[in-house]
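J.: I'd like to go over a predicted model; first the sequence, then the structure.
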Amino acid sequence: MLLLISSFLCAFVSLPAESESQPSPVNKSAQSDPSDAYYALDRVLNVNIDISPTGWDSLRAQTRTLADILGGKDCLDKPADDIFSWFNATVTVDGETHTDVAVRKKGFLGSLSMEKPSLKIRFDKFVDEQLLGGVLKRLTLNNAQQDPSMINTCLSYHLFAQAGIPTPRCNFATLRVNGEDMGLYVQVESIKTRFLERNFADPTGNLYEGTLSDFRPDWRGTFEKKTNEGTRDQTDIDAVINALQDPSPTGLAALKEIVDIDRFLTFWALEVLVGHWDG
């Protein structure tokens, strides 16, 4: 049971810790955000990417496997390497064109595809302060190739939000690359500063990403800090690991001081309800 709880907590680690007195994330999400228009459910973004043919072929061909992450004797000592490269492109979204935009492939295992790759788009990576519509730094386009309906992601996020779980904003986009119709994508908000500010009373906590990570003593190094990267302190991760390793009531009491147990159980139940298994 300890390992099962630990595995599910791994999916929850990307949310900063919060106190039980914090306002509901659902109420906070209702606050106006200048970029809300780009995630309206009744809007399908029209995205066009112009990129060199050789660059596009290189981008599509990049991949990673379990061996890339778990290979080597020190594979659990550090976060998984990000092997996807950024490529320069011209990107047009609903008629608004930006040059020198960074585009790269994303995904792992079931979502990787050469024919229809999932993509990350960064407007400000090569050009400082370049923003889509003056408000948005990035777009994330998921191919949802394991979901023929294309609606599971946004529908599930809606259910999670209604239950008080912080969730990314989500809608859809059509994509053309060098004039070729790539079809429909799910457009998902990246878990970044704007998301934290909208959902947490204190957005300055540590944000972690875990790729094949778990709350085990010898796996602690696999968690990658996405905020406060200037310090290597991971005492918050260690506190969760130590609490989970203690089978006594003291361990559970310590865990309750770190994790919002009620909200986590709600999250866990919804994971089962929607059949979530791979991001």
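T.: Thanks, I have it. This one's a predicted model, so the numbers in the text were calculated from it and none came from an experiment.
J.: going forward, measure contacts and count neighbours with C-alpha atoms only.
T.: Noted.
J.: quick one: contacts of the top strand by length along the chain?
T.: Secondary structure of the chain per DSSP state E: the longest strand is strand 96-106. When contacts are defined by C-alpha atoms under 8 Å, 6 or more residues apart in numbering, strand 96-106 is touched by residues 59-60, 62, 84-92, 112, 117-127, 132-133.
J.: Please list only the buried members of these.
T.: Burial by neighbour count, 16 or more other C-alpha atoms under 10 Å: within these this picks out 59-60, 62, 84, 86-92, 112, 117-125, 132.
J.: Put this next to the previous one:
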Amino acid sequence: MVNQKELDAFYSIDNLVTLNIKMQKWDDLRKASPRGGFGFKEIQTSSGWLGRYDWMTAESVSISGSKFLTTPRTFNNVPIIKKSYGGSRSETKPSFKLNFGKGADGATVEQLIGTKELTLNNCKQDPAFVRQPFGYQLFQKAGVPAFRCNFAKVTVNGADVGVFVNLESFKKPFLERNFTTSKGNAYEVEYAPGLGSNLTIDQGNVNFEGSPDPKADPGDVHVASTTIASMGVTGAAFVLDMDEFIKFTAMESLLKHWDGYTQQMNNTYLYNDKHPATTSPPKVVDVKIKFIPSGIDQILQDPAHEGRAAFHIGDKFNVTQLMMQHADWRKMLFDQIRKYANELFSPAKVDGELKAALDGMEKTLTAAGARPMESSDSLNVAIAKVREQVRQVRQSAINVVGAS
């Protein structure tokens, strides 16, 4: 069993993590291109995964925190890999992952902080730095499975690289905290056709991540897709956790997650924890898929930003379309949106709890010297824009779904 107490302390928002990396080939890593170049999505072929980067090795990595693990601990020969695609790609401040589990110190690191893997996001697309930790906190408050994260200050070979978001990885610790079992089937979705379009995981848009056998297609996504295709929203109620999906859709809408699943068919994990290996091939009774938000670094933006739409309920996912056409399901979704708008984003919450959360993050980021990568805004101006969007959430939602 994973020690969640250590993970909670390590990812606490007031624990500023410091990573000191020594790596002779850092320039090779930051300038690296994915296999096959940038024209490929992540897709598995007979010669390996195209669209993914190659693992390299950092000679040493020192970890410490301002509140937890205050005495630095150093580990040698740590596997490291560049990550990110599209707009977050960078050769000066690359996002990257560390996997201590691939080295000799994995068990020690896991005992110290609760995980063997670290994911560091560069915030290239979020000059405010706060959208991921703040947004995931809100998803969690809404009862939607969400990642823990905080901030990390990174130096490489003694040079300051900048402040990153230190994001919990989509691995066993996350699954154990949020679901009935960590042995379900997990998938990452990127610009995929919707469930109900006879979706399978061999189309290059849905990657099989999970257990028990990462080499096998368990077929549960295909079962869900064909059930929805044949039975519509009634079928969706059999193969999706609809209570969770309504919450997920409501929060994606409220936070204006334009690059998420309901609005873009992107940046989402699917997880089936309902005994997925019971039968082969699986039956409908073995499928109950949950939705996990990801890639939320562009939420809570001004609608004028790059022509993004104002608050609306995303309709690219066919199940959302079906719900909007069905009076009872539409009412349930609208009721959930109203509930969150009036509770999570009430004037009292916005001026109290949510303001305090953003104040704390801004204080930590300012002290750490966080600097926006590609924005004319200062850090404080960028965060002020997020604050303004938070103030507008409730009224924007009520304007669309009504007050009652």
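T.: Cool, got the structure. What you see is a predicted model, and the numbers here were worked out from it, not measured in a lab.
J.: picking that back up, could you tell me which of the buried ones among the contacts of strand 96-106 of structure 1 are located in strands?
T.: Among these, the members falling in strands (DSSP E) are F87, N88, A89, T90, V91, T92, S118, L119, K120, I121, R122.
J.: Out of those, flag the one nearest to A254 of structure 1.
T.: Top of the list for closeness to A254 of structure 1, among those and by C-alpha to C-alpha, is K120 at 38.1 Å.
J.: Just give the nearest non-adjacent residue to the closest one, would you?
T.: T140 (4.7 Å; C-alpha to C-alpha, 6 or more residues apart in numbering).
J.: for the residue mapped onto A142 of structure 2 from structure 1, what are its contacts?
T.: In structure 1, the residue matched to A142 of structure 2 (TM-score structural alignment) is A163. Residues touching A163 of structure 1, when contacts are defined by C-alpha under 8 Å, 6+ apart, comprise T266.
J.: can you check I83 of structure 1 too?
T.: Shown in contact with I83 of structure 1 (C-alpha under 8 Å, 6+ apart): Q62, T63, R64.
J.: so how far is G162 of structure 2 from the counterpart of the first one in structure 2?
T.: Counting by TM-score structural alignment, Q62 of structure 1 lines up with A32 in structure 2. The gap separating A32 of structure 2 from G162 of structure 2 is 19 Å, by C-alpha to C-alpha, to the nearest Å.
J.: Likewise for L240 of structure 2?
T.: The separation that L240 of structure 2 has from G162 of structure 2, given C-alpha to C-alpha, amounts to 40 Å.
J.: Looking at these two, which one has more neighbours?
T.: Summary of the neighbour comparison: L240 of structure 2 and G162, criterion other C-alpha atoms under 10 Å, with L240 having more neighbours (23 against 18).
J.: Looking at structure 1, name the residue matched to A237 of structure 2.
T.: A237 of structure 2 maps onto K256 in structure 1, with residues paired by TM-score structural alignment.
J.: Is it correct that that match falls within a helix?
T.: Yes. K256 of structure 1 sits within a helix when classified using DSSP: H, G, I helix; E, B strand; the rest coil.
J.: mind listing the strands for structure 2?
T.: The residue ranges that make up the strands of structure 2, judged by DSSP E, are 17-22, 43-45, 48-50, 56-65, 73-83, 95-99, 117-121, 149-156, 159-167, 185-189, 206-208, 268-272, 289-293.
J.: Read off where the longest one ends up in structure 1.
T.: With TM-score structural alignment applied, strand 73-83 of structure 2 matches the range 96-106 in structure 1.
J.: How much space separates the alignment partner in structure 2 of P203 of structure 1 from T226 of structure 2?
T.: Under the alignment defined by TM-score structural alignment, P203 of structure 1 corresponds to S182 in structure 2. As for S182 of structure 2, its distance to T226 of structure 2 is 25 Å (criterion: C-alpha to C-alpha).
J.: same thing with M56 of structure 2?
T.: For M56 of structure 2 relative to T226 of structure 2 (C-alpha to C-alpha), the value is 41 Å.
J.: what comes up buried for the biggest helix by length in structure 1?
T.: With residue count as the measure and DSSP state H as the assignment, structure 1 has helix 261-274 as its longest helix. Within helix 261-274 of structure 1, the residues that qualify as buried are F267, W268, L270, counting by 16+ other C-alpha under 10 Å.
J.: Look up the average distance of that helix to its aligned counterpart in structure 2.
T.: Taken against structure 2, helix 261-274 of structure 1 registers an average deviation of 1.6 Å after superposition, with mean C-alpha distance after the TM-score superposition for structure 1.
J.: Need the residues that contact that helix.
T.: Looking at helix 261-274 of structure 1 with C-alpha under 8 Å, 6+ apart, the contacting residues turn out to be F8, L9, F12, S156, L159, F160, A163, G164, I165, W277.
J.: The same query, at a cut-off of 10 Å, please.
T.: Defining contact as C-alpha atoms under 10 Å, 6 or more residues apart in numbering, one finds that helix 261-274 of structure 1 is touched by 5, 8-9, 11-12, 20, 152-153, 155-157, 159-160, 163-166, 252, 255-256, 275-277.
J.: Quick one: work out the angle between the longest helix along structure 2 and helix 242-254.
T.: With DSSP H applied, the helix covering the greatest number of residues in structure 2 is identified as helix 379-401. With axes from the mean of the first three to the mean of the last three C-alpha atoms, to 10 degrees as the basis, helix 379-401 of structure 2 and helix 242-254 are set at 120 degrees to each other.
J.: Can you state the residues of structure 1 onto which helix 379-401 of structure 2 aligns?
T.: The counterpart of helix 379-401 of structure 2 in structure 1, counting by TM-score structural alignment, does not exist; no residue aligns.
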